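Engineer: need coordinates for the following:
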Amino acid sequence: MFESPEKAAVSAVLSMLLEVSASPKPGNVDRDHDFHDLRYEHFLASASASFPVFVRIAQGKLGVGEGVFELVRTTSELHLADNVHFGAFLLLSPLVASLGDAGRARELVESTSWKDSIAVKRAFDLSKARVVDAHTMDLRGDEVEREIEEKGLSLVDWMRLAPEENFIAKEYVTGFRLSLTGKERIMEFYGETEDVNRAIVLCYLSFLSELEDPLIIAKRGRDVAVRVREMAGEALEVYQSTGNFAVFEELDLRVRGLGVNPGSVADLVISSIYLALAEGWRF
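Structural biologist: All right, here's what the predicted structure looks like:
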């Protein structure tokens, strides 16, 4: 855990900066790769602008849902891009509120109310994020807010209804299981390589080789998401057998050629970095 709200907030910003700066992250924005409508600088602006909101969250002045909304609202005032950090903010709000204690973060999520859920819905609308179709309580539905209030759905209640492939939502249900796994991987990879960039990229690739990113599913369908997962697994095997880090640059070209970006995996790496920092990872 972090010793103070200020350190918790600084570490949240640092986690976002480290993630976006890690390169290459096949299919995503990093220090060397941009999209025409989403650039490295957008992520720097979003991360920087988030600091005062994270301080308020860590001080207990904003609840989990309200924190997500204020993060999206405040950071969007400093850039013109859509959906820069929505998924990351969803993960980080309870983790920062708990000062980096995943067990306490789970308790905070379980104690939320329908008002938190409505705040997250409004943050989603403001961010213009893309999501996988849901059979019930789809984020894009016009009647979602009314249903949330009528049913009294807390954030954990609502996230239980998310499609299984929405692993960001499921982190609320599982107690941040994947983020905790990522924390261990980052620390292990750093121990092996003594290289911050490589440790983060390898954490990213390990998740990419295991998970079908919901942003890819939403944009291009499950078959493409499966293909990206398989390609990542193949590239990771080459790296493990040869130590050739350049294989990830080749993978980046192939993933970009498909016209997709695994943004949810990047969000998961951010929460993994945050928990590693909370546990004392230093470099």
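
Engineer: for the rest of this, base every contact and every neighbour count on C-alpha atoms.
Structural biologist: Fine.

Engineer: ok, and what's touching stretch 16-24?
Structural biologist: 29-32, 40, 43-44, 47, 197-198, 200-201, 248-249, 252, 266, 269-270, 273 (CA atoms under 8 Å, 6 or more residues apart in numbering).

Engineer: buried ones in it?
Structural biologist: For stretch 16-24, the neighbour count (16 or more other CA atoms under 10 Å) marks 16-24 as buried.

Engineer: gap between the residue lying farthest from the centre of the chain and N83?
Structural biologist: Outermost residue of the chain with respect to the C-alpha centroid, by CA atoms, centre = their mean, is T242; its distance is 29.8 Å. Noted for T242: a distance of 36 Å to N83, by CA to CA, to the nearest Å.

Engineer: what comes up buried for the longest helix anywhere in the chain?
Structural biologist: Determined from DSSP state H, the single longest helix within the chain is helix 222-242. By neighbour count on 16+ other CA under 10 Å, the buried set for helix 222-242 is 222, 224-226, 228-233, 235-236, 239.

Engineer: go on, stretch 179-199?
Structural biologist: For stretch 179-199, by 16+ other CA under 10 Å, it's 179-180, 182-187, 189-190, 196-199.

Engineer: same check, this time on stretch 263-280
Structural biologist: Of the residues in stretch 263-280, 263-279 count as buried by neighbour count, 16+ other CA under 10 Å.

Engineer: what does it contact?
Structural biologist: Residues outside stretch 263-280 that contact it (CA under 8 Å, 6+ apart): 1-2, 8, 11-12, 15-16, 19, 28, 85, 87-88, 91-92, 99-102, 168, 178-184, 186-187, 200, 203-204, 207-208, 211, 213-215.

Engineer: one more, so I can put them side by side:
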Amino acid sequence: MSRDERGEANAVGAGDAVATDPVDDATLALLVEVAGTPKPGNVDRRRDLDDLRFESFLGGAVGARPGLELAAETAADGNSADGNPAVGEAFERAVSGMAARAGTNTQFGCLLLLVPLVRAAADPDRELAPAGVDAVCRATTVDDAVAFYRAFESVDVAVDDPPPGADDLDVRRGSDAEPALRGRETTLRDVLALSADPADPDRVPDRNAQEWTKGFPRTFRAAEWILTDEGPLSDRAARAFLGLLAAEPDTLVASTRGTETAREASARAREILEPDEKDPNAPIGDVTAVDADAVHDADLDAAESLADAFVAEGVNPGTTADLTCAALFVALRRGAEVAP
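Structural biologist: A predicted model of the protein is given here:
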């Protein structure tokens, strides 16, 4: 089957009912994401980082499962008398389980994206589509925000300082921020909106927060790349990772290494994605401007040297890996398979 034929077949199947369990697909997405290689600067099946190992991510995926199961269960029952989804509690449980099994923070950002996606996928009254996931995020409560803050007590997470006037909402305060959250009546979506669109134009936005507040545009776009690609699913994930990184600077790189380094990392990925581009530093714009064929044709052999360089330089586009994981989940729900 040609790539075009495969893309048509997958597109036809995208809206069909999926018999697989969303928790199984979320767990598989976590596993396939870390198995994809090369994903420059990230742990994959061929390379570890100094403080993170491949098997730690496998443990994290297993440990997170009870939280993902809670996200799916609340699709039917809710977590309170008014039926609000227990998104925050599910996320906190997933992070706690991940940390206990992995011994460190392996997939905090992945779980932040997966929990509302699983919630939407498991809800018979919602569709796993931007509008359905956006509805889940908009339904979050102050209790969800409090649980989200408690999750930061389980692991160390690299985050930027809060915006001006929101010091009492610094996520690094953990459960100590509960009075401020309740006093301000701040929902989980409200919390993430604080970092989705920073006032400083030179600051790289939190891409995961933007997903939460804008209907998961990167997730669903990258899922299309995966679905219309061919070959092993882990290779398709690696190519989607390159497409996401080439499109926009990575939040984690910006937080840990600075905005300029984050932009340079995207430019270096873009050179692999568009080797004939005369000005590789010219920004693509956003994920919607990335050509799917360029992603499908990305040279993974060429990406190997970039992967080694990023590891040596300590450049870790972890937020891009989070988005890749979320895209894998959507692709699996829409018919992508690990079978040959």
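
Engineer: how many residues are close by the alignment partner in the first structure of V253 of the second structure?
Structural biologist: Aligning on TM-score structural alignment places V253 of the second structure opposite I216 in the first structure. By other CA atoms under 10 Å, 25 other residues sit near I216 of the first structure.

Engineer: buried sites along the helix or strand I216 of the first structure falls within?
Structural biologist: Taking DSSP states H and E as the criterion, I216 of the first structure maps to helix 214-220. Buried residues in helix 214-220 of the first structure, counted by 16+ other CA under 10 Å: 214-217, 219.

Engineer: returning to that earlier point: ok, so of the buried residues of stretch 16-24 of the first structure, who is nearest R146 of the first structure?
Structural biologist: Distances from R146 of the first structure to the buried residues of stretch 16-24 of the first structure, taken as CA to CA, are shortest for M16 (33.3 Å).

Engineer: the second structure: which residue goes with the closest one?
Structural biologist: Superposed on the second structure with TM-score structural alignment, M16 of the first structure falls opposite L30.

Engineer: with L95 of the first structure instead?
Structural biologist: L95 of the first structure maps onto L117 in the second structure, by TM-score structural alignment.

Engineer: do you know how far that match is from D144 of the second structure?
Structural biologist: With distances taken as CA to CA, L117 of the second structure is found 16 Å from D144 of the second structure.

Engineer: look at the two and report which has more neighbours.
Structural biologist: Neighbour count, other CA under 10 Å: between L117 of the second structure and D144, L117 has more, with 30 against 24.

Engineer: buried sites along the helix or strand hosting that one?
Structural biologist: Applying DSSP H and E as the criterion places L117 of the second structure in helix 108-122. Across helix 108-122 of the second structure, burial judged by 16+ other CA under 10 Å covers 108-122.

Engineer: which among those residues gets closest to E5 of the second structure?
Structural biologist: A121 (26.8 Å).

Engineer: is it correct that that closest one is in contact with P130?
Structural biologist: No: applying CA atoms under 8 Å as the test, A121 of the second structure and P130 come out as separate, 11.3 Å apart.

Engineer: the stretch 51-200 of the second structure: helices as residue ranges?
Structural biologist: 54-63, 65-77, 87-102, 108-122, 130-138, 142-151, 178-184, 188-196 (DSSP state H, counting those that start in this stretch).

Engineer: mean shift between the longest one and the first structure?
Structural biologist: Looking back up the chat, that one is helix 87-102 of the second structure. Helix 87-102 of the second structure: mean distance to aligned residues in the first structure after superposition is 1.0 Å, counting by mean CA distance after the TM-score superposition for the first structure.

Engineer: residues in the first structure aligned with that helix?
Structural biologist: Counting by TM-score structural alignment, helix 87-102 of the second structure lines up with residues 64-79 of the first structure.

Engineer: chain center to that stretch, what's the gap?
Structural biologist: Centre-to-centre, stretch 64-79 of the first structure and its host chain are 15 Å apart (CA atoms, centre = their mean, to the nearest Å).

Engineer: and the contacts of it?
Structural biologist: Applying CA under 8 Å, 6+ apart, the contact partners of stretch 64-79 of the first structure are 42, 45-47, 49-50, 53-54, 57, 85-86, 89-90, 93-94, 97, 108-109, 112, 115-120, 122-123, 126-127, 155.

Engineer: with the second structure overlaid, how far apart is the strand or helix carrying L268 of the first structure on average?
Structural biologist: Assessed by DSSP H and E, L268 of the first structure sits inside helix 263-278. With mean CA distance after the TM-score superposition for the first structure, helix 263-278 of the first structure departs from the second structure by a mean of 0.6 Å once superposed.

Engineer: relative to helix 86-97, how tilted is that helix?
Structural biologist: 20 degrees (axes from the mean of the first three to the mean of the last three CA atoms, to 10 degrees).

Engineer: which residues in the second structure does helix 263-278 of the first structure match up with?
Structural biologist: Under TM-score structural alignment, the counterpart of helix 263-278 of the first structure in the second structure spans residues 318-333.
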